[in-house]
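Colleague: Predicted structure and sequence below. I'll ask about it afterward.
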Amino acid sequence: MNVLFIDSPVGTGFSYVESFGEYALNNKQIALDLVKLMSNFLRSHSEFERVPLHIFSESYGGKMAPEFGLELYLAQQRGEVQCQLKSVVVGNPFISPVDTILSYAPYMLQLGIVDHDGFKNISRVASEFSRLIYTGELGMAVIQNIKLQHLIEQIIGNFVFYNTQWRTHEDDDHRYGEGPKLSEFMINNVTKALNLTDMTKWEARNVAVYDELGSDIVKPAVHIVTRLLDETPLRVGVYSGVLDLICATPGTVNWINRMSWRGKQKYVDAIRQPFRSDGYLEGYEKQGGNFSMFWVLRAGHMVQQDNPAAMSHILREFTNYG
């Protein structure tokens, strides 16, 4: 298979903003930037115009990918881009921040990570986040979300938000998508392999990108998923590692259950089935109405890292390859 990795939003990874450019301010702008990128890429490499295209992403990328997919499809319909877009698949997505954050306390209580006192304290702060979202005080909601993360850390100590079952040492620093080994590999291997030694240094995180997005970070994108299902023929998939806290599976299931689209009844009527690899149970799947949901066992936020067998199953399900 051909794989195209995109550092997005601009300013993250190897991507950068020139003096006359600007960082993205919202999800729509991110999507349009990605459509522009694909348009230029496909014009330069026209052989890929006929190759089936599947968009995969995870975490906050799970919020970006649906709008990217929608805008790419619309651009295709207008004749601006020639491609064979087939599906949009998101892993442990931050698509509905309210549902995600309201699921923290009950999820941790049921796993035994917090007691009832911890449950009450976390629920109180999460409820205030929800109130701020519904009253439109999005800037304050961003701050409230940071407060909630700090509160959880105070209650449960040096804990990995991305996999509740990781064994961690008190001196460990588990940050998402980065670390000394990754940084060393990207800078010493990938930078040289791509001949990018004269460019700006690779950045795992860019605070300026976060700051420019601002309150848009806590806005939901469920309506974009609905539009994908109602306005396009694309297959849409969600997979979720059940050991993840930061984008916990119960919150994902909640927004999916509330979401309405023309094929929903087919999904509701579908039977949830186990899926296996070499005879081993890797998770459960439910498919109907052009929508698929995968519950992945023994995996947290990064399914492809924690359970590659399950990730392979999901990839084959959409690409029919392998």
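Modeller: Ah, there it is.

Colleague: contacts, neighbours, all on C-alpha from now
Modeller: Noted.

Colleague: correct me, but residue 141 touches residue 218?
Modeller: Yes - if you go by CA atoms under 8 Å, residue 141 and residue 218 touch, sitting 7.3 Å apart.

Colleague: Of these two, give the one with the bigger neighbour count.
Modeller: Remark: of residue 141 and residue 218, residue 141 carries more neighbours, 25 against 20, as counted by other CA atoms under 10 Å.

Colleague: Kindly confirm my reading that the more buried one is in a helix.
Modeller: Yes - according to DSSP: H, G, I helix; E, B strand; the rest coil, the state of residue 141 is that of a helix.

Colleague: Compute the distance between it and residue 148, please.
Modeller: Residue 141 is 10 Å from residue 148, where distance means CA to CA, to the nearest Å.

Colleague: and if you look at residue 234?
Modeller: Residue 234 is 36 Å from residue 148, by CA to CA.

Colleague: which of these two has more neighbours?
Modeller: Higher neighbour count among residue 234 and residue 148: residue 148, with 22 against 19, using other CA under 10 Å.

Colleague: In addition, the following structure is provided for comparison:
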Amino acid sequence: MARAVVSCCVVLAVLFSTGLPSPLTSKEVWSYVEVRDGAHMFWWLYYADSPAAQYKDLPLVLWLQGGPGGSGTGFGNFEEIGPLNRDLEPRKTSWVQAANVLFVDNPVGTGFSYTDSPSGYATNVAMVASDMLVLLKHFFTERPEFQSIPFHIFSESYGGKMAAAISLELSKAVAQGTVKCNFAGVALGDSWISPLDSVMTWGPYLYSTSLLDDHGLADVSSAAEAVKEAVEQQQFVKATELWSVAETVIEQNTNGVNFYNILTQEPDEELTSSAGEDFITLLTRRHIRPLHSQSLSALMNGPIRKKLGIIPQNVTWGGQAEEVFSYMAGDFMRPVVDIVDQLLTAGMNVTVYNGQLDLIVDTIGQEQWVNRLKWDGLPGFQNLRWTPLDDPASPGITGAFYKTNKNFAFYWILKAGHMIPSDQGPMALQMLKMITQQA
């Protein structure tokens, strides 16, 4: 049984006395949906708060975090695009000023979502998509005012892989009439669409940016080839393990480059695995725990939990995140390029956007799988020259480039790493408006 609570964002501003007046007057809604027996998914909606338009005149955006195991209601909300930052101060580049934003803790077990037993965890993107369809059907039934509003799915990292699968199933459900919504498109941000293309370009990218010497390039290339061999043999759990090995090789040869932004460095204690640490534990330490910083966890498990008022006593925000990643390990290295092709061929609007400084999903790798699409609009896209976009925060300075042909667009976001809205908030907000046709 789903339960909903309506509140005003101003409650937070008053409760925590940031010293700043809250610009937020729109309401929030949150609830749980039991998407399978014993599998409970949490969602949190912010109604758009724009001085220029009513919420019904602005799009609805679903934000999907990566990991798998990263929380949209936590990290995406308070670290990237929500109305308040981690310190509960108003965010100038919040997406809520241009859209209604729906955060979902997905897959089940992520964030405030939880399972009653191990059988509740998803093991592949097909299960993830099926769960999300249950939630979306419930959401649009319970909140019919959003059925006609253009609905966009935006994603980051592994969230993009899930977004592709969800989009395909949602488009079918809309066509069949089982989900009533105005599905307008999907945007794949620094997305894990073709894992092998990322891994195989790590070495060349790091070498071209002077972060590897010849010896380091040889080491990384050798480790990447091992991953490739496992993928080609359809040994996907082994491929995930070898992917972890390749990351360790990079850390050792770059003195700890940060996979999420090559201009920064990991702390020394993060560089090597602990004795006896298995590859799943190492991967979650590298890629899940950074999304659950001590300060964010304290916020979510303290004031936010109290504000929400519906979190079961035995549920801790992020408490099942590592299990979420572990259960998805066999699906982690599987590509979903074919799903993107199906979306494009069906006429769905698809956008790819990527940060210039991202390593884990480097732009070179993204371009490689895009250039292998079978979609008939690809030659026209390839023949286009990109268009520069001014950085809204620095007029006259290029903040991004983009190309668009038919129902496909690609945005190259400059000076941004993996978390584009965090690194280049004004540019990310401008991109959102362009994709949703507000600019």
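Modeller: Here it is on my side, so go on. Note that this is a predicted model, so its numbers are computed, not measured.

Colleague: Mind telling me what element whichever residue in structure 1 pairs up with residue 251 of structure 2 is part of?
Modeller: Using TM-score structural alignment, the partner of residue 251 of structure 2 in structure 1 is residue 153. Following DSSP states H and E, one finds residue 153 of structure 1 within helix 138-156.

Colleague: List the buried residues of that helix.
Modeller: 138, 141-142, 144-145, 148, 151-152, 155 (16 or more other CA atoms under 10 Å).

Colleague: on that earlier part again, find residues that contact each of residue 141 and residue 218 of structure 1.
Modeller: residue 133 (CA atoms under 8 Å, 6 or more residues apart in numbering).

Colleague: just curious, which of the buried residues of helix 138-156 of structure 1 is nearest to residue 279 of structure 1?
Modeller: For the buried residues of helix 138-156 of structure 1, the residue nearest residue 279 of structure 1 by CA to CA is residue 152; the value is 37.7 Å.

Colleague: Residue 84 of structure 1 is in contact with residue 46, isn't it?
Modeller: No - contact criterion CA under 8 Å: residue 84 of structure 1 and residue 46 do not qualify, at 11.8 Å.

Colleague: ok so, going back, now the buried residues of helix 138-156 of structure 1 as TSV including distance to residue 241 of structure 1?
Modeller: Below are the buried residues of helix 138-156 of structure 1 laid out as TSV (distance: CA to CA, whole Å):
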residue	distance to residue 241 of structure 1
138	28
141	26
142	25
144	25
145	22
148	22
151	23
152	20
155	23
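
Colleague: any idea how far residue 199 of structure 1 is from residue 5 of structure 1?
Modeller: Residue 199 of structure 1 is 18 Å from residue 5 of structure 1, by CA to CA.

Colleague: Likewise for residue 235 of structure 1?
Modeller: 21 Å.

Colleague: Now do the strands in structure 2.
Modeller: In structure 2, the strands defined using DSSP state E lie at 4-8, 27-36, 39-46, 60-64, 100-104, 114-115, 150-156, 182-189, 257-258, 261-265, 350-355, 387-391, 394-405, 408-413.

Colleague: can you list those in JSON lines and add mean neighbour count?
Modeller: Compiled in JSON lines, the strands of structure 2 are given as follows (neighbours: other CA atoms under 10 Å):
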{"stretch": "strand 4-8", "mean neighbour count": "14"}
{"stretch": "strand 27-36", "mean neighbour count": "19"}
{"stretch": "strand 39-46", "mean neighbour count": "24"}
{"stretch": "strand 60-64", "mean neighbour count": "27"}
{"stretch": "strand 100-104", "mean neighbour count": "26"}
{"stretch": "strand 114-115", "mean neighbour count": "26"}
{"stretch": "strand 150-156", "mean neighbour count": "24"}
{"stretch": "strand 182-189", "mean neighbour count": "24"}
{"stretch": "strand 257-258", "mean neighbour count": "22"}
{"stretch": "strand 261-265", "mean neighbour count": "18"}
{"stretch": "strand 350-355", "mean neighbour count": "24"}
{"stretch": "strand 387-391", "mean neighbour count": "16"}
{"stretch": "strand 394-405", "mean neighbour count": "16"}
{"stretch": "strand 408-413", "mean neighbour count": "21"}
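
Colleague: closest one to residue 138 of structure 2 among these?
Modeller: Nearest of those to residue 138 of structure 2, taken as CA to CA: strand 27-36 at 7.7 Å.

Colleague: which outside residues touch the closest one?
Modeller: Identification of contacts with strand 27-36 of structure 2 by CA under 8 Å, 6+ apart yields 1-9, 40-47, 113, 120, 131-132, 134-135, 138, 308, 310.

Colleague: Contact partners for the alignment partner in structure 2 of residue 66 of structure 1?
Modeller: Residue pairing (TM-score structural alignment): residue 66 of structure 1 is matched to residue 164 of structure 2. Residue 164 of structure 2 sits next to 186, 188, 336, 339-340 when contact means CA under 8 Å, 6+ apart.

Colleague: repeat that for 7 Å
Modeller: 339-340 (CA atoms under 7 Å, 6 or more residues apart in numbering).
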